[in-house]
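> A structural model of the following input is requested.
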Amino acid sequence: MLFHVRMNVNLPPSMPQEEAAQLKKTEKELAQRLQSEGKWRHLWRIAGQYANVSIFDVESVDELHALLTSLPLFPYMQIEVMPLCRHPSSIRNNDR
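Below is the predicted model of the structure:
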């Protein structure tokens, strides 16, 4: 199942820089591992914002939920999820 996910990150201004840097480092490592595994298919930064748009390819909504809630920055995110399905006018034979 494909999902379009927008993540807006809002770290508290009072968070110590060292703590924020460690959270970001751990987040990056997990995001890159999930991309290597094919679960996090695309990741784009939204210019001028601490936000991204991503495409996830997972087996279920439950798997997506577990994956998103496992992100180190999850407690500081506002997340919007949109399930995707093939458009009848698409010229592509598959979702790869």
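> C-alpha only now, for contacts and for neighbours.
Noted.
> and residue 49, how many residues sit next to it?
For residue 49, the neighbour count with other CA atoms under 10 Å is 9.
> With the flanking residues excluded, which residue is spatially nearest to it?
Using CA to CA, 6 or more residues apart in numbering and skipping residues adjacent in sequence, the residue nearest residue 49 is residue 8, 8.0 Å away.
> you'd agree the one you found is up against residue 50?
Yes. At 6.2 Å, residue 8 counts as touching residue 50 under the criterion of CA atoms under 8 Å.
> Buried residues, the longest helix seen in the chain. List them.
Ranked by residue count, the top helix of the chain under DSSP state H comes out as helix 17-36. Neighbour-count burial for helix 17-36 flags 27, 30, 31, 35 (criterion: 16 or more other CA atoms under 10 Å).
> what do you get for stretch 38-48?
Per 16+ other CA under 10 Å, stretch 38-48 contains these buried residues: 39, 40, 41, 43.
> for comparison, sequence B:
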Amino acid sequence: MLFLARMDVTFPAYLTAEEVTDFQVREKAYSAQLQQSGKMQGLWRIVGEYANHSLFNVESNDELHQILSGFPMYAHMKLKVTPLAKHPNSLS
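Okay, the predicted model is just below:
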């Protein structure tokens, strides 16, 4: 099952620069693991925003929920998930 997820991150003002850096380091490691496993098949930054679009290929809604809630920045994310289906005009 393919899903496109938009993730917008907003850190609370009370976090220190060191805490934000720690989130970023852990987030990078987690997303690398997902990409290497094939569960995250694409990752694109949205220009001018602290946000991204990610493409996930998972077995179920529950698996996707588990993956998304495992992101270190999850508590500071606004998520929009869109299920995808093959377009009849797609060449791939």
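> Please say which of residue 8 and residue 50 of the first structure ends up with more neighbours.
For residue 8 of the first structure and residue 50, the more surrounded residue by other CA under 10 Å is residue 8, and the numbers stand at 18 against 12.
> Verify the stated contact: residue 56 of the first structure with residue 31.
No. Residue 56 of the first structure is beyond contact range of residue 31, at 11.0 Å (criterion: CA under 8 Å).
> Touching both of those two, which residues are there?
Common contact partners of residue 56 of the first structure and residue 31 (CA atoms under 8 Å, 6 or more residues apart in numbering): residue 40.
> Contact partners for the residue minimising distance to the centre of the second structure?
By CA atoms, centre = their mean, the second structure has its centre lying nearest to residue 54, at 5.1 Å. Counting by CA under 8 Å, 6+ apart, residue 54 of the second structure makes contact with 4, 5, 6, 7, 40, 41, 42, 43, 44.
> is it true that the third one lies in a helix?
I take that to be residue 6 of the second structure. No. Residue 6 of the second structure is assigned strand when assessed by DSSP: H, G, I helix; E, B strand; the rest coil, not a helix.
> Tell me the mean distance between stretch 20-32 of the second structure and the first structure once they are aligned.
In the superposition against the first structure, stretch 20-32 of the second structure averages 0.5 Å from its aligned positions (mean CA distance after the TM-score superposition for the first structure).
> how much space between residue 51 of the first structure and residue 66 of the first structure?
Using CA to CA, to the nearest Å, residue 51 of the first structure is found at 20 Å from residue 66 of the first structure.
> the more surrounded of these two?
residue 51 (18 against 11).
> Fine by me, we can end here.
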